[in-house]
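What shape does this take:
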Amino acid sequence: MQLVVARIGRAHGIRGEVTVEVRTDEPEIRLGPGAVLATDPPEVGPLTIESGRVHSGRLVLRFVGVRDRSAAEALRNTLLIAEVDPEETPEDPEEFYDHQLVDLEVVTEDGTLVGRVAEISHLPGQDLLVVERSDGDEVLIPFVHAIVPEVDPAGGRLVVTPPPGLLDPTGEETGDGDGGGGSDGGTRGSDL
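Next up is the predicted model:
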C-alpha cells in the first residue's frame, strides 16, 4: 500500500534543500534520513532523503543527488510516497490512514445512510471526508471529532453528527433530521 507522506515545496537556500508540506502524522518514521520514497510524477523519483531539519516551523529536506537550487526547484509540487504494510495502523487510536477510511459506510447517529467515503481531502486547516451519496452527488464532511464521533474500520462504517445544512446540497436546513449540533473539535489525524 502506498501513502502520500509529503509534498515538496519551494527550494530553500542554494544547496539543494527543499521545504516540504508534511502529510503524515509520523514524519520521524516516514521522512527520516535514508528513507527511499516513490514520487508523483513517477519519473522524478525515487528520491532518497539525505538529511532533514526543522527551520522556522517547516521541515526542510535534502535528497541524495540534489545539490543546487535549480535541481531543488525542479522538484517543486512533487508528492512523496511511502510504501506501507496495509495491516499497519497508527499508534494513536484516534488517527487513521486514508486506506482505512475509504469505502466506509457513512451513517448519521439515527442510522440514516449518508453514503460511502470516496476519498480524503487533506487541506492545510483540516482533513475532509469526500462522501459519495447514492444519487452520485458528493458531500464534504470535516473530519473532526465533533462531527465524526465514531470511526469503526472493522465494522465498515463511521457515524456523523452533522451540523444543520451540512448534508443538504443547497446548504439549507431540510428539517429531515440530518442536522445535529456540535462544537468545533480537534482534527483527527490521517496519512494520505
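
When you work out contacts or count neighbours from here on, use the C-alpha atoms and nothing else.
OK.

Do me a favour and get the end-to-end distance for stretch 70-79?
In terms of CA to CA, to the nearest Å, the two terminal residues of stretch 70-79 are separated by 18 Å.

Buried residues of it, list them for me.
Within stretch 70-79, the residues that count as buried by 16 or more other CA atoms under 10 Å are 71-73, 75-79.

what's the spacing between it and its chain's center?
When distances are taken as CA atoms, centre = their mean, to the nearest Å, stretch 70-79 is centred 21 Å away from the chain's centroid.

quick one: contacts of that stretch?
4-11, 16-18, 39-41, 44, 66 (CA atoms under 8 Å, 6 or more residues apart in numbering).

do stretch 15-27 as well
4-12, 30, 58-63, 66-73, 122, 189-192.

Among these, name the buried ones.
Buried among the contacts of stretch 15-27 by 16+ other CA under 10 Å: 4-12, 30, 59-63, 66, 69, 71-73, 122, 189-192.

sorry, back to before: out of the buried residues of stretch 70-79, list just those in helices.
71-73 (DSSP state H).

Go ahead and confirm V151 touches V160.
No: if you go by CA atoms under 8 Å, V151 and V160 don't touch, sitting 9.0 Å apart.

Who has more neighbours out of those two?
Neighbours per residue (other CA atoms under 10 Å) separate V151 from V160, with V160 holding more: 28 against 21.

That one: what's it in contact with?
Contacts of V160 by CA under 8 Å, 6+ apart are 106-109, 147-150.

For ChimeraX, write a command that selects the buried ones of these.
For the buried members of these, the matching ChimeraX selection, counting by 16+ other CA under 10 Å, is:
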select :106,107,108,109,147,148
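
which one of the contacts of V160 sits closest to E132?
The nearest member of the contacts of V160 to E132, counting by CA to CA, is V106 at 9.4 Å.

Work out for me the element that closest one sits within.
V106 is part of strand 105-108 when elements are defined by DSSP states H and E.

Contacts for the helix or strand following that strand next, please.
Counting by DSSP H and E, the next helix or strand C-terminal to strand 105-108 is strand 113-122. With CA under 8 Å, 6+ apart as the test, strand 113-122 has contacts from 23, 98, 101-108, 127-134, 167, 192.

please give me the structure for this one as well, since I'd like to look at both together:
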Amino acid sequence: MQLVVARIGRAHGIKGEVTVEVRTDEPELRLAPGAVLATEPASAGPLTIETGRVHSGRLLLRFEGVRDRNAAEALRNTLLIAEVDPEERPEDEDEYYDHQLIDLDVVTADGERVGRITEISHLPTQDLFVVERPDGSEVFVPFVEEIVAEIDLVEQRAVITPPPGLIDDRAVRDEAADGHGASPRDEV
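A predicted model of the protein is given here:
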C-alpha cells in the first residue's frame, strides 16, 4: 500500500536541502536517511533521503543527487510516497495509521449514521476526520478522546459522541426554541 508521507516545500540554503510538510505520524521511520520514496509526479523520483535534520521547527531533507538550490527548488510541491505493508500497525494500541481510518463509517453512540471518513487532516494542534455525509456535504470531527469514543477496525466504524452543533445545528436550534439559548431573532 502506498501512503503520502510528506510534501516537499521550498529550497533551504544553497546545498540542495528542502523543507518538507510532514504527513505521517512517524517521520523518524518514514523519512529516515536511506529511505527510498516514490513521488507524485512520478517523473521526480524515486528519491533516496541522504540526510535529514530539524531547523527552526521544520524538517529539512537532502536527497541523493540533489546538490544545489535549483535542483531542490525543482522538487517543490512534489509528494513523497512510502510503500507500507497494509498489515503493519503502530506500536501503541490507541494509535492508527491514516489508511486504517479512511473509509470507516462514522456513527454516533446512539447509532445515527454521520457519514464516512474520506481524509485525515493533520493540524498543528490536533487531527481532524474529514467526514463525507450521505448528502455529499462534509463535517470535520476532531480526533480527540472526548469526541471519538471508539475505533472498531473489525466493524469498520468510528463511534463518536459529538457536542451539540458539531455534526448538525439541530441541537442548537432546539436549545433556542426551548428558550435556553439565543435565537436568530435575538441577534441585532
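
Send over the TM-score of the superposed chains.
With the length set by TM-score structural alignment, normalised by the length of structure 2, the two chains reach a TM-score of 0.85; 175 aligned residues with a CA RMSD of 1.9 Å.

quick one on the thing from earlier: could you tell me which of the contacts of strand 113-122 of structure 1 count as buried?
By neighbour count, with 16+ other CA under 10 Å, those hold 23, 98, 101-108, 127-133, 167, 192 as buried.

Of the residues you listed, which belong to strands?
Per DSSP state E, strands hold the following members of those: 105-108, 127-132.

V148 of structure 2 and V159 touch, don't they?
Yes: proximity of V148 of structure 2 to V159 meets the contact threshold set by CA under 8 Å, at 6.1 Å.

Next step: the contacts of stretch 15-27 of structure 1 restricted to strands.
Among these, DSSP E puts 4-12, 58-63, 122 in strands.

Helix or strand: which one has A82 of structure 2?
Using DSSP H and E, A82 of structure 2 falls in strand 79-83.

Have a look at how far, on average, that strand is from structure 1.
Average distance, strand 79-83 of structure 2 versus aligned residues of structure 1 after superposition (mean CA distance after the TM-score superposition for structure 1): 0.6 Å.

Centre of the chain to the helix with the most length in structure 2, how far?
Criterion DSSP H: the longest helix present in structure 2 is helix 170-177. Chain-centre distance of helix 170-177 of structure 2: 32 Å, with CA atoms, centre = their mean.

In that helix, which residues are buried?
Neighbour-count burial for helix 170-177 of structure 2 flags 172-173, 176 (criterion: 16+ other CA under 10 Å).

Of the residues you listed, just say which sits nearest to P86 of structure 2.
V172 (41.1 Å).

so what's that closest one closest to, chain neighbours aside?
Of all residues not flanking V172 of structure 2 in the chain, G165 sits nearest, at 5.8 Å (CA to CA, 6 or more residues apart in numbering).

Identify the residue of structure 1 aligned to that neighbour.
Per TM-score structural alignment, the equivalent position to G165 of structure 2 in structure 1 is G165.

Identify, from the ones in helices among the buried residues of stretch 70-79 of structure 1, the entry nearest to E91 of structure 1.
Nearest member of those to E91 of structure 1, counting by CA to CA, is A72, at 32.9 Å.

Distance check, that closest one against A35 of structure 1.
18 Å.

among the contacts of stretch 70-79 of structure 1, which two are most distant?
Farthest apart among the contacts of stretch 70-79 of structure 1 by CA to CA are V4 and G16. That separation is 21.8 Å.

got a list of what V102 of structure 1 touches?
Neighbour list for V102 of structure 1: 116-120 [criterion: CA under 8 Å, 6+ apart].

So what does T78 of structure 2 match up with in structure 1?
Checking TM-score structural alignment: T78 of structure 2 goes with T78.

Pull the contacting residues for the spatially closest residue to E17 of structure 1 that is not a sequence neighbour.
In this structure, E17 of structure 1 finds its nearest non-sequential neighbour in R62, 4.6 Å apart by CA to CA, 6+ apart. Residues in contact with R62 of structure 1 (CA under 8 Å, 6+ apart) are 16-18, 49-52.

which among the residues you listed gets closest to E94 of structure 1?
G52 (27.4 Å).

Surely that closest one touches R30?
No: using CA under 8 Å, G52 of structure 1 makes no contact with R30, being 11.6 Å away.

For V151 of structure 1, identify the helix or strand it belongs to.
According to DSSP H and E, V151 of structure 1 maps onto strand 150-152.

ok, now P124 of structure 2?
Here P124 of structure 2, judged by DSSP H and E, is contained in no helix and no strand.

Roughly how far does it sit from A82 of structure 2?
Computed with CA to CA, the distance linking P124 of structure 2 and A82 of structure 2 is 22 Å.

The two: which is more packed in?
Taking neighbours as other CA under 10 Å, P124 of structure 2 and A82 compare with A82 leading, 19 against 6.
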